[in-house]
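Participant: fold the stuff below for me.
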Amino acid sequence: MENMFPVTHSILSQHALASEILPLYFRESTPSCRLLVRGMNDTYLIRSGGSEYILRAYRHNHRSLSDILHELDLLQYLHGQGVGVSTPLARYDSQFLSEVLAPEGNRYLAVFTYAPGTFRPLTSEIARSYGQAAARLHRAMKFFESNYHRHHINLKYLLEDRVPWILPLLNHRPKDQLFVSQIGHFLQQQIDKMSPSLNWGLCHGDLNGGNCHIDNDGRVTFFDFDCEGPGWPAYDVAVFNWSVRDMPDRSVALKLWQEYLDAYQSEMPLSAADTTAIPYFVAARQIWLVGLHCEHADEWTYGNLNDAYFDRRLRILQELVKEQKWDIMGW
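Facilitator: Predicted coordinates:
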């Protein structure tokens, strides 16, 4: 068979990674490699010499080489500034990236230190620790400079590129299809109108509470900067609000959000404009996520994008419209 059959996304063999890639990083031991998470990128747990590391296999064509090098530069810079982050590990030839040819095309690989501590369920104390750490992260990122280009977390990234993926999958739900189209247009107008007054700077892009570990002393270590890029820090703050909106107890969610927000502002106060923008960014985040799921349905399966999925995801948007009294064509 001369031509390989097309592949959407392959899973790299953990055994091949251990034998062919990990010796570039580890020579004094025989490291083990186990697939940990299959997602936008694939994550492997590495054990070597009594320590744990993370190997990320970047998705083909998901990020440019410049995007990835920007991320690795940022992590090294933040570590040098004393910020708790998972940092890239250099190979023995001082390079930070490896490259392999997968069935779908070239894929980049990077190895990172393992974030100390563990993921901790949200409590008031954890929300406060997270809010303070997020503010310190934003403050440190203000002064980062890189020679590498990075994608921007802007209206195109959050909305314009996402809504077109959602609408065809709502053909059987015309009322919801119209709603998504209208709220997407509404959010673009409103955020564009507010943007001259909003702070702009480097963002993590996915500060949802799950992309960090907390140790026994309360120290927060951030990881998974795959979504980082120049954007609105208020969006980064809004992602935490978005993450607790799915909690069954609304009063608990509101308390955790307020604890987080107060702790963040104790370190880095938000402007009035940034605070006003947060509900709009919460809605934009939801559209971004649904659009991402729809875009990659050929891999993550269309079966997951059923009516129950859209009921749950659109409910948050509908609740925001009512809560904020947004005028969206009769909704």
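Participant: CA atoms for contacts and neighbours, from now on please.
Facilitator: OK.
Participant: would you map the strands across this protein?
Facilitator: In the chain, the strands defined using DSSP state E lie at 32-38, 42-48, 51-57, 98-102, 105-113, 201-203, 212-214, 220-222, 229-231.
Participant: in the second one, which residues are buried?
Facilitator: Of the residues in strand 42-48, those scored as buried under the neighbour-count criterion (16 or more other Cα atoms under 10 Å) are 42-48.
Participant: which residues does it contact?
Facilitator: With Cα atoms under 8 Å, 6 or more residues apart in numbering as the test, strand 42-48 has contacts from 11, 14, 26, 29-37, 52-59.
Participant: now do the residue nearest to Leu187 when sequence neighbours are not counted against Leu202, distance only.
Facilitator: Leaving aside its sequence neighbours, Leu187 sits nearest to Tyr280 (Cα to Cα, 6 or more residues apart in numbering; 6.5 Å). For Tyr280, the distance to Leu202 equals 19 Å [Cα to Cα, to the nearest Å].
Participant: higher neighbour count, those two?
Facilitator: More crowded of Tyr280 and Leu202, by other Cα atoms under 10 Å: Leu202, with 24 against 20.
Participant: leaving out sequence neighbours, find the closest residue to the more buried one.
Facilitator: Pro230 (4.2 Å).
Participant: picking up where we left off before, quick one: which of the strands of the chain is nearest Leu254?
Facilitator: strand 212-214 (21.1 Å; Cα to Cα).
Participant: on that earlier part again, select only the buried ones of the contacts of strand 42-48 in PyMOL?
Facilitator: To isolate the buried members of the contacts of strand 42-48 in PyMOL, using 16+ other Cα under 10 Å:
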select buried, resi 14+31+32+33+34+35+52+53+54+55+56+57+58+59
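Participant: for the residue nearest the centre of the chain, what are its contacts?
Facilitator: With distances taken as Cα atoms, centre = their mean, the chain has Asp206 as the residue nearest its mean C-alpha position (3.2 Å). For Asp206, the contact set (Cα under 8 Å, 6+ apart) comprises 225, 227-228, 236, 239.
Participant: one more time with 10 Å
Facilitator: By Cα atoms under 10 Å, 6 or more residues apart in numbering, the contact set of Asp206 is 223-228, 235-240, 243, 285.
Participant: please provide the structure for the following sequence as well, for comparison with the first:
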Amino acid sequence: MTDRQEHGDELVPTHTTAAAASVARWVARHHGVQVQQCHMVRRGLNDSYALRSPDGSRYVARLYSIRPRGGFNVDFEVALLAHLAAKGAGVAAPVPATDGRAHIGLAFPEGARALALFRFADGVVPDTLDDFELTGRMLATIHAAARDYVGPQSRYVLDGPHLALKTLGYLEAYPGLEDDLLEAYRRLVHRLISELAEAEGGLSRVVCHGDTHGFNNHVSTDAAGHKTTVFFDFDDAGPGFLAYDLSVLPWSYLFRKGLKEPDDVLRERWAHYLRGYRSGGGEISERDLAALPLFLQLRHLWNLGEAAGRLHHWGTSSVPAEWLQKQVDVLEAWRGLDMRA
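Facilitator: Purely as a prediction, here's the structure:
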């Protein structure tokens, strides 16, 4: 008899990592794809696996993780991607199961999870100024192509409650967070919600990708030197504000570099990104541009909340209390940025 059996203890799993061999078998069984190679690419908000078939075709299987924000958004994501691909937008198209299902439900120790298969996006992340211009142009194409989307609706509206209030709830459940720091975040969240309420009537709305930070699209170059780009990972997509979808790229750079204001590299990339968006037919109003600092802050809160909401899986080291303290000053500094180019 084991110690667990003797004392009546029950193991409660929070997240199971599936072996690549299991994912390969599931894809072969449900999608009819013969898998020659399979390996995990990333354990993040979801688990992603790269697959190759004997004929050289490449795929990505996403195993959706159970997240505190609610059920999987996979029905909307897959339907939206199929719509965008049919309209010629550069996206990683979904691959339905042989019985037509958009995703497969799988039983895991922590609960039911979903598995979806997508075409692999060739290329590398944007690096040159031309790459960022191309990225902006394709984002405009995606926004335009999504206007007449009809299908399953997103579980999320990328608004104040989704981006900020949920984060506040996660912080309120954070173990041992000092009262003064929690109160600072309460004031911050309510300020941002109030500012958004004042501004939102004049802001452009789109179906947002939701995570356009520059690492969710790949740029490839053909033998003639012609570049194309493909967007993927629409798990955070939903109706929202254009200024939010645009803000994620500069937010990513500021966040990764630990900057409180743009440097020359970001200014150049940002100018080309906006130029590409406009050349792709996208319209950006002065009000949208003026709202960018607001959405930089909201994006940072959302990202912070995605980690704070997964302490059961990632632990407090993913968002330590001392780091949370520093972000209050970072968000205050971003409040005064001028992102017009």
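Participant: look up how far Gly100 of the second structure lies from whatever residue of the second structure lines up with the residue nearest to the centre of the first structure.
Facilitator: By TM-score structural alignment, Asp206 of the first structure lines up with Asp211 in the second structure. Applying Cα to Cα, the value for Asp211 of the second structure to Gly100 of the second structure is 27 Å.
Participant: what does Gly276 of the second structure give?
Facilitator: Taken as Cα to Cα, the span from Gly276 of the second structure to Gly100 of the second structure is 36 Å.
Participant: which one of those two has more residues nearby?
Facilitator: Counted by other Cα under 10 Å, Gly276 of the second structure and Gly100 do not tie: Gly276 has more neighbours, with 23 against 10.
Participant: let me see the ranges of the helices in the stretch 151-300 of the first structure.
Facilitator: Applying DSSP state H, counting those that start in this stretch to the stretch 151-300 of the first structure gives helices spanning 155, 163-166, 174-194, 233-244, 250-267, 272-295, 297-300.
Participant: out of those, deepest packed?
Facilitator: Stretch with highest mean neighbour count among the helices of the stretch 151-300 of the first structure: helix 233-244 (a mean of 24; mean count of other Cα atoms under 10 Å).
Participant: which bit of the second structure covers that helix?
Facilitator: Counting by TM-score structural alignment, helix 233-244 of the first structure pairs with residues 242-253 of the second structure.
Participant: now the matching stretch on the first structure. Mean distance?
Facilitator: Taken against the first structure, stretch 242-253 of the second structure registers an average deviation of 1.2 Å after superposition, with mean Cα distance after the TM-score superposition for the first structure.
Participant: aligned to Ile126 of the first structure, what sits in the second structure?
Facilitator: Under the alignment (TM-score structural alignment), Ile126 of the first structure pairs with Asp131 in the second structure.
Participant: how close does its match sit to Gly214 of the second structure?
Facilitator: The spacing between Asp131 of the second structure and Gly214 of the second structure, counted by Cα to Cα, is 10 Å.
Participant: check Pro109 of the second structure too.
Facilitator: 34 Å.
Participant: more crowded one of these two?
Facilitator: Counted by other Cα under 10 Å, Pro109 of the second structure and Gly214 do not tie: Gly214 has more neighbours, with 20 against 12.
Participant: you'd agree that one is up against Ser252?
Facilitator: Yes. With contacts counted by Cα atoms under 10 Å, Gly214 of the second structure reaches Ser252, the gap being 7.8 Å.
Participant: from Gly100 of the second structure, how far off is Ala107 of the second structure?
Facilitator: The value you get for Ala107 of the second structure to Gly100 of the second structure, if Cα to Cα is used, is 20 Å.
Participant: quick one: map Ile11 of the first structure onto the second structure.
Facilitator: Taking TM-score structural alignment, the alignment pairs Ile11 of the first structure with Thr17 from the second structure.
Participant: ditto for Phe96 of the first structure
Facilitator: For Phe96 of the first structure, the aligned residue in the second structure is Ala102 (criterion: TM-score structural alignment).
Participant: excluding its backbone neighbours, what's nearest that match?
Facilitator: Sequence neighbours aside, Pro96 is the residue nearest to Ala102 of the second structure in space, at 5.0 Å (criterion: Cα to Cα, 6+ apart).
Participant: what's near enough to touch that neighbour?
Facilitator: 30-32, 78, 82, 102-104, 116-118.
Participant: looking at the residues you listed, which has the most residues close by?
Facilitator: Neighbour-wise, those (other Cα under 10 Å) top out at Leu117, 26 neighbours.
Participant: map it onto the first structure.
Facilitator: In the first structure, the residue matched to Leu117 of the second structure (TM-score structural alignment) is Val111.
Participant: surely its match meets Cys33?
Facilitator: No. The pair Val111 of the first structure and Cys33 does not pass the contact test of Cα under 10 Å, sitting 11.4 Å apart.
Participant: can you tell me the closest non-neighbouring residue to the match of Ile11 of the first structure?
Facilitator: Thr17 of the second structure's closest residue in space is Asp47 (Cα to Cα, 6+ apart), at 7.8 Å.
Participant: ok, back up a step: what about the match of helix 233-244 of the first structure, distance to the chain center?
Facilitator: Its chain's C-alpha centre and that of stretch 242-253 of the second structure lie 11 Å apart, by Cα atoms, centre = their mean, to the nearest Å.
Participant: and if you look at stretch 79-92 of the second structure?
Facilitator: Computed by Cα atoms, centre = their mean, the chain-centroid distance of stretch 79-92 of the second structure equals 17 Å.
Participant: in that stretch, what counts as buried?
Facilitator: Neighbour counts over stretch 79-92 of the second structure (16+ other Cα under 10 Å) mark 79-85, 89-92 as buried.
Participant: now Phe215 of the second structure, nearest residue through space, not along the chain?
Facilitator: The shortest distance from Phe215 of the second structure to any non-neighbouring residue, by Cα to Cα, 6+ apart, is to Val125 (5.6 Å).
Participant: contact partners for the one you found?
Facilitator: Contact analysis of Val125 of the second structure by Cα under 10 Å, 6+ apart lists 131-132, 135, 214-220, 229-230.
Participant: name the member of these with the most neighbours.
Facilitator: Neighbour counts for the contacts of Val125 of the second structure (other Cα under 10 Å) peak at Thr135, which has 30 neighbours.
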